[in-house]
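Enquirer: Quick one: sequence and predicted model below, then my questions.
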Amino acid sequence: MPTDLRPEPEVETERRPWGAFERFTLNEPTTVKIIHVDAGQRLSLQRHRHRDELWVALDAGAVFEVGGERIEPAPGDRVLVRAGQTHRIGSAGPAVRVLEIAFGDFDEDDIERLEDAYGRA
């Protein structure tokens, strides 16, 4: 793991007359994805060298595994995955969606798969 860790992203909430919004990044390079996981499936157990990822659960039933810890987030819960940490996203039953915001050098080839149900490890 790098010793010069970027600070954990500060998610800011602003109230407006119609409700509110949460700002996850401001004027910094990021890659943003919504990951769709089919019912009962999970991604490979993996790690990256060059990026941190902030995950936000969008649906109930998501399962996050980070550094050997199993997390069952409620919708809206956030988890920061540091570069070098093992991690995976899965579904405890229903199809789920997870917002992923990657900080750092994003390259799909920077995936080291440690376990994979689809023969890619």
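Expert: Thanks, I have it. Numbering: from 1, shown residues only.
Enquirer: Going by C-alpha atoms from here, please, whenever you check contacts or count neighbours.
Expert: Noted.
Enquirer: residues in contact with residue 21?
Expert: Counting by C-alpha atoms under 8 Å, 6 or more residues apart in numbering, residue 21 touches 13, 14, 15.
Enquirer: alright, now check it against this:
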Amino acid sequence: MGIQVMKGKPRVKTVQRPWGKFELLALNVECTVKIISVKPGQALSLQSHRRRDEYWVVLDGQGTIQVNGRKMRAARGKQVFIRRGQRHRLSAGKNPVRVLEVSFGKFLEHDEKRFSDRYGRK
């Protein structure tokens, strides 16, 4: 079953095993998977996407996740679903932060619409 993208939000399936468990993020669906590493004190641009939703899982480090103006602590294990069109950003604190990103929908790097970028990118 895996993640079902129904009404915009995926459902993670947790499967118990004698040795522990696993969380099924995607099964036989078109998706793109990346690990994003942000250097200490740095941040992604404040951006949105027209053609894809994103599911973030913080792997390690700490920082801040911003989605539609709401800020939340980015710490190991934090999971966030970002719908297409929502403005979002990941910022690192004093240490690097790494996030697993699973994108659902048409993945095009130039699908980003930037609202704010400290590096001068448009």
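Expert: Yes, it's here. Just so it is clear, the structure is predicted and the values come from calculations on it, not from any experiment.
Enquirer: So which of the contacts of residue 21 of the first structure are in helices?
Expert: If you go by DSSP state H, the contacts of residue 21 of the first structure have nothing in helices.
Enquirer: Out of these, who's the most crowded?
Expert: When neighbours are counted by other C-alpha atoms under 10 Å, residue 13 leads the contacts of residue 21 of the first structure with 11 neighbours.
Enquirer: Could you pull up the contacting residues of the residue nearest in space to the middle of the first structure?
Expert: In the first structure, the centroid-proximal residue (C-alpha atoms, centre = their mean) is residue 55; its distance is 3.0 Å. Contacts for residue 55 of the first structure (C-alpha under 8 Å, 6+ apart) come out as 78, 79, 80, 81, 98, 99, 100, 101.
Enquirer: give me that answer again for 6 Å
Expert: 78, 79, 99, 100 (C-alpha atoms under 6 Å, 6 or more residues apart in numbering).
Enquirer: With residue 55 of the second structure instead?
Expert: Applying C-alpha under 6 Å, 6+ apart, the residues contacting residue 55 of the second structure are 80, 81, 101, 102.
Enquirer: Which one of the contacts of residue 21 of the first structure is nearest to residue 63 of the first structure?
Expert: residue 13 (25.1 Å; C-alpha to C-alpha).
Enquirer: The closest one and residue 70 of the first structure, how far apart?
Expert: For residue 13 of the first structure, the distance to residue 70 of the first structure equals 27 Å [C-alpha to C-alpha, to the nearest Å].
Enquirer: Tell me which residue of the first structure is furthest from the middle?
Expert: Distance from the centre of the first structure peaks at residue 17, with 30.5 Å (C-alpha atoms, centre = their mean).
Enquirer: residue ranges of the helices in the first structure, please?
Expert: Going by DSSP H, the first structure shows no helices.
Enquirer: To what extent is residue 85 of the first structure buried, counted in neighbours?
Expert: 16.
Enquirer: And residue 107 of the first structure, by the same measure?
Expert: There are 11 residues near residue 107 of the first structure, going by other C-alpha under 10 Å.
Enquirer: With the one 3 residues further on instead?
Expert: For residue 110 of the first structure, the tally of surrounding residues (other C-alpha under 10 Å) stands at 14.
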